[in-house]
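1. need the 3D shape of this:
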Amino acid sequence: MPAQKPTPPPTSASASDPHGFGGVSHGYAPDGPPSTPPPVPLEDIVRDLVDDAKQTVQAELALLEARGALASHGVKWASAWGFVAACALLVALLAVAFGAILVLAPHVGPLLATLIVVAALIGLAGFAGWRAKRSAGDVKLALRSDLSPQGSDD
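-> Reported below is the predicted structural model:
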């Protein structure tokens, strides 16, 4: 196939190009400045604005619904695994209590060994309850909207 040479633009001034620019517009349309588009009616602008706001609200509600579903899923599984952990801890504490009673029984007798283990477990439960109350107070403080210390809620 023979290669064709491009034809150069005309260099002479024609009737449609009085300045002799050879069809180059230099930023302007060859036939004058472009016509301005007609103004957009206010009703169309308001309708578009309302549609955009409606779509934004729908997207935000969908996001909140998705976040709620995710939180529900997380709470469900956290509570299920927490229940399993609590049951395992209860069984472990029972084993420790029975073991402690069996170890102490030959030295102090079965009744006193039982009372010692029960007192130790009640002391442990009291300490854990005190720490839980302090932690719950921290949560209440963190969730309070006014953080200025005007009085204690304890």
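
2. drop to CA atoms for contacts and neighbour counts, all remaining ones
-> Noted.

3. what about the closest residue to Pro110 other than its chain neighbours, how many neighbours?
-> Nearest non-adjacent residue to Pro110, counting by CA to CA, 6 or more residues apart in numbering: Ile101, 7.0 Å away. As a burial measure, Ile101 scores 22 neighbours (other CA atoms under 10 Å).

4. residue contacts, Ile101?
-> 110, 113-114, 117 (CA atoms under 8 Å, 6 or more residues apart in numbering).

5. for comparison, sequence B:
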Amino acid sequence: MTRVVETLRTAVSPEPETLTSLMSQLVDDGRSFITAEIDLAKARATDKIGRFRSAAIFFGVAAVLGLSALIALLVGLIFALTPAVGPFAATLIVVGVVVIIAGILAMMGKSRLSGDGA
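-> This next block holds a predicted model:
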């Protein structure tokens, strides 16, 4: 019976922990906390990378389809002009207009980069 009472006493009121032991627990808890925070940051970064990768794939496919539609439109313009001016002249007209538009857009972009046309 005294054994049971002694066991209960030590279980209920354990010896006070030493300062060294408490500091050791604090350091261990700090390491665990830092490790958990790093793991959380990695998980968040992985999630964002996955979402950005999916968005980039969709934008890439949209750009390819948009470019395909533009090419089809330009070929259609060449075919539409061919009866009036011939295939060679129709091609030159369409390509010339597209080059002029591309040049204007390139100059606008350059001026925005240099800060003159903001």
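
6. mind checking the TM-score on these two?
-> Once the chains are laid over each other, their TM-score by TM-score structural alignment, normalised by the length of structure 2 reads 0.64; 98 aligned residues with a CA RMSD of 2.8 Å.

7. so which of the contacts of Ile101 of structure 1 hold up in structure 2?
-> Checking the contacts of Ile101 of structure 1 against structure 2 (both residues aligned by TM-score structural alignment, their matches' CA atoms under 8 Å), the contacts still present are 110, 113-114, 117.

8. which one of these sits in the busiest neighbourhood?
-> Ala113 (21 neighbours).

9. structure 2: helices as residue ranges?
-> 2-12, 19-85, 87-114 (DSSP state H).

10. re earlier: looking at the kept ones among the contacts of Ile101 of structure 1, spot the one nearest Arg47 of structure 1.
-> Nearest to Arg47 of structure 1 among the kept ones among the contacts of Ile101 of structure 1 is Val117, at 75.8 Å by CA to CA.

11. neighbours of the aligned residue in structure 2 for Ala62 of structure 1, how many?
-> Aligned by TM-score structural alignment, Ala62 of structure 1 pairs with Asp39 of structure 2. Asp39 of structure 2 has 12 neighbours, counted by other CA under 10 Å.

12. same deal with Lys133 of structure 1?
-> 13.

13. look up how far Pro41 of structure 1 lies from it.
-> Taking CA to CA, to the nearest Å as the measure, Lys133 of structure 1 falls 64 Å from Pro41 of structure 1.

14. what does His73 of structure 1 give?
-> 48 Å.

15. of the two, which one has the most company?
-> His73 (11 against 8).

16. and that one, what's its match in structure 2?
-> In structure 2, His73 of structure 1 lines up with Gly50, judged by TM-score structural alignment.

17. with Ala92 of structure 1 instead?
-> Checking TM-score structural alignment: Ala92 of structure 1 goes with Ala69.

18. centre-most residue in structure 2?
-> Of all residues in structure 2, the one closest to the mean position by CA atoms, centre = their mean is Phe52, 3.2 Å from it.

19. any idea how far Leu8 of structure 2 is from it?
-> Using CA to CA, we find Phe52 of structure 2 at a distance of 59 Å from Leu8 of structure 2.

20. check Ser24 of structure 2 too.
-> Per CA to CA, Ser24 of structure 2 is found 27 Å from Leu8 of structure 2.

21. measure Arg112 of structure 2 to Leu105 of structure 2 for me?
-> 11 Å.

22. again with Phe79 of structure 2
-> Relative to Leu105 of structure 2, and taking CA to CA, Phe79 of structure 2 is found at 26 Å.

23. the two: which is more packed in?
-> Neighbour tally, Phe79 of structure 2 and Leu105, criterion other CA under 10 Å: the higher count belongs to Phe79, 15 against 12.

24. how about the more buried one, what's its partner in structure 1?
-> By TM-score structural alignment, Phe79 of structure 2 lines up with Leu102.

25. equivalent analysis for Thr18 of structure 2, please.
-> That one, Thr18 of structure 2, aligns with Pro41 by TM-score structural alignment.

26. measure that match to Arg47 of structure 1 for me?
-> 10 Å.
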